[in-house]
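# here's a sequence, model it:
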Amino acid sequence: MNTFPLFFKLTNQPVLIVGGGEVAQRKADLLSRAGACITILAPQISQEIHQLLSDERHTLITAHYDKKHIDGKRIVIAGTDDEALNHQVHADCKALNIPVNVVDTPPLCDFIFPAIVDRNPIVIGISSNGKAPVLARLTRARLETLIPQGYGKLAKLAGDMRDEVKSKIPTLTGRRQFWEKAFEGKVSELMFAGRSVEAEQALKQQLEQTHQQLSSNSDVKQADPKSVGEVYIVGAGPGDPELLTFKALRLMQQADIVYYDALVSSEVLDLCRRDADKVFVGKKRSNHAVAQQGINQLMIDAASSGKRVVRLKGGDPFVFGRGGEEIQALRAAGIAYQVVPGITAAGAASCYTGIPLTHRDYAQSVRFVTGFLKSGEPNTGFAALTNPNETVIFYMGLHSLERLTKGLMDAGRSPQTPIAIISQASMPTQQVMTATLQDIVAKHEANPLPTPALLIVGEVAKLHDELAWYGEHIVNTDQQAHALNML
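Below you'll find the predicted structure:
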């Protein structure tokens, strides 16, 4: 972050705006809604500002700027078209340690006016640090369409009942789970529908039910762990955070603890609840940070203690993700769970490289194959992979590239069969290499690609050059940026 987001309490605080035109009017409008006592200073003040600031708590001074006007002010805004005057206001404020904003001049700003989504008391500020204010406003417009107007009323209701909830639900975890249920269930639905009285009644009813459940336990401070603990097995997709599902993101934001794999990108991990414990349990070839049985036990223990657990897995949990094994362990232990699908690496690699997995002219079926079996032995079932009209996707196959290509050719697949290696699919560092079965090994040895990577074998691989939007076999960040600029 180049700037740290803060929210100023400006109710009844003195604020000076130097300038009397349209720019000053826009800032005055925002600050008046925050409850500030505004002083406008300018030789000429527009009629619009006179109408906006007609309240007696505001002051309009028709005069030229003087340093004395900034004395005692909480913040100062310079919004004139006189560059020398703006610099003078900035220098005077810096000398007195008064935060100052010179409009449209980022180097002279101690703070920045964000684009604001106002659902009072929920307020969202969006800033580009002065680099692209139009983009910040477009982002605000998108958020405006996603956040119901009822959010403010819902937040006010929560504030009104906060003390009562705290007195009846003694634990922090219990209160958080209570509010999550309220904000994601019947209470919020009623509020968003404009039925605020019914929403309040529903919230009070939920509180009484929760209080009675807690009171029925022998230890009031500890609810039955298994009644509240749950595991969410979430597909994190191939790496691009924009490929997450809405449900995945919602559950990631609820987690008390996150167990994540080596294939989960840092960008995706950053979207988890900020104060959740994050534990790496990744497994790479011949290098397991935590064995699968140990991971199962970690999830069981955490859920049994009442925590909401997210098991974050690269790709999709049920496509070579061992999600089925983890569910078996959870069921045996009586732990509640949910499974959230994710975009598997093959789907991402296909779409991000212009290699369709099926195509009526080239491939009428697709097969997902692992390079290694459960025992750690290499997969040698090549006889079933010789159909020229079928696309074969190899997961975990890059380290066995020579064995796999030779096995396919020995089993009868043509040496001229196209093959593509997609490294770090969907990420800015994605790279693609295409060749044929007979020459891919030599080509890769001359220019090895990093893992994670998968192999796409079949006639569809030759469509990469035609259908990939960037038109290059190997892509780096600079090339992608150049291509975007050309669009």
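
# CA atoms for contacts and neighbours, from now on please.
Fine.

# contact partners for L146?
Listed by C-alpha atoms under 8 Å, 6 or more residues apart in numbering, the contact set of L146 is empty.

# tell me how far it lies from D478.
For L146, the distance to D478 equals 33 Å [C-alpha to C-alpha, to the nearest Å].

# over to Q212?
From Q212 to D478 the distance is 60 Å (C-alpha to C-alpha).

# got it, and A442?
Taking C-alpha to C-alpha, one finds A442 at 27 Å from D478.

# so which bits of stretch 56-66 are buried?
H58, T59, L60, I61, Y65 (16 or more other C-alpha atoms under 10 Å).

# quick one: the strands in the stretch 301-450 of the chain?
308-313, 337-340, 365-370, 390-395, 418-423, 431-436 (DSSP state E, counting those that start in this stretch).

# ranking these by burial, who's on top?
Comparing those by mean neighbour count (mean count of other C-alpha atoms under 10 Å), strand 308-313 ranks first with a mean of 27.

# now the other sequence, so there's something to compare against:
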Amino acid sequence: MSLFPLFLKLTGRSCVVIGAGQLAESKIESLRAADASVTVIAPRVNERISGMAEAGEISLQRRPYQTGDLDGAFLVVAATDDPAVNRAVFAEATAGGVLCNAVDDPPFCDFYFPSVVRRGDLQIAISTAGNSPALAQQLRKELNAQLPLDLGEWLANLGNLRREVVAAEPLNQSRRLILHELAQRQVCAYDQCPSRLLAREHARTNPLPAEKV
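Next up, the predicted model:
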């Protein structure tokens, strides 16, 4: 089975989680980190998820799952300890065109939650297609140990610098080369950053043609 890797924009999208125990907790946190609108449905709720509801971070309905709970949802996570319930959720999701992840039940998943290394806007996602979540977690730990803790800040500064270059240089091979060169250098926020000076020098020596009047 081939998986298509992508990063979804979930801001404001309706995401439903069926279950509110340990299986559901990390999935809810991942969805909240993406600014999804999360509704949790479960008759029993653990302390952490209850706290999220009390803080207004999620919507919580303390009752069992029932057909129709996925109406209007973009995706659903089935995270109960009852395989029959999880598979009923998957069946409804499939019929309604809703993406579904049944936790720890790969045949009943449209997608998997990867192990993720995060540094600000930088995300490195690792998937084993459900074959070994433990291996994905181990690889995440290894990558996490190797990446600088300030990489997210560095990326933010690089993004600001990229916007400066894009504003000053038309889309051409020269711009592509300078952007790749900047990504190899240390970028910092202050005005005399070596990479920023390099970008300015490039703009000075490669001025845009004057507009015709």
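
# residues touching F192 of the first structure, list them.
F192 of the first structure touches P148, Q149, G150, Y151, counting by C-alpha under 8 Å, 6+ apart.

# one more time with 7 Å
By C-alpha atoms under 7 Å, 6 or more residues apart in numbering, F192 of the first structure lies in contact with P148, G150.

# cool, and the one 5 residues further on?
Under the criterion of C-alpha under 7 Å, 6+ apart, V197 of the first structure has no neighbours.

# what residue in the second structure is paired with it?
Alignment note (TM-score structural alignment): V197 of the first structure maps to A189 of the second structure.

# mean per-residue distance, the longest helix that the second structure contains to the first structure?
Assignment by DSSP state H gives helix 151-168 as the longest helix of the second structure. Once the two models are superposed, helix 151-168 of the second structure sits on average 2.4 Å from its counterpart in the first structure (mean C-alpha distance after the TM-score superposition for the first structure).

# which parts of whichever helix or strand comes after that helix are buried?
Going down the chain from helix 151-168 of the second structure, the next helix or strand is helix 173-182, by DSSP states H and E. Using 16+ other C-alpha under 10 Å as the test for burial, helix 173-182 of the second structure gives R175, I178, L179, L182.

# got JSON lines for the residues you listed, with distance to C15 of the second structure too?
Compiled in JSON lines, these are given as follows (distance: C-alpha to C-alpha, whole Å):
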{"residue": "R175", "distance to C15 of the second structure": "40"}
{"residue": "I178", "distance to C15 of the second structure": "41"}
{"residue": "L179", "distance to C15 of the second structure": "37"}
{"residue": "L182", "distance to C15 of the second structure": "38"}
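
# L455 of the first structure: what's it in contact with?
Counting by C-alpha under 7 Å, 6+ apart, L455 of the first structure touches I393, F394, Y395, G397, I419, A420, I421, I422.

# what residue in the second structure is paired with the third one?
Translated: Y395 of the first structure. Y395 of the first structure maps onto nothing in the second structure, by TM-score structural alignment.

# what about Y395 of the first structure, distance to I147 of the first structure?
Taken as C-alpha to C-alpha, the span from Y395 of the first structure to I147 of the first structure is 39 Å.

# for Y232 of the first structure, grab the count of nearby residues.
By other C-alpha atoms under 10 Å, 22 other residues sit near Y232 of the first structure.

# host element of it?
strand 230-235.

# how close does the nearest residue to T11 of the first structure once chain neighbours are set aside sit to G152 of the first structure?
Spatially, and ignoring its direct neighbours in sequence, T11 of the first structure is nearest to G35 (4.2 Å; C-alpha to C-alpha, 6 or more residues apart in numbering). Applying C-alpha to C-alpha, the value for G35 of the first structure to G152 of the first structure is 17 Å.
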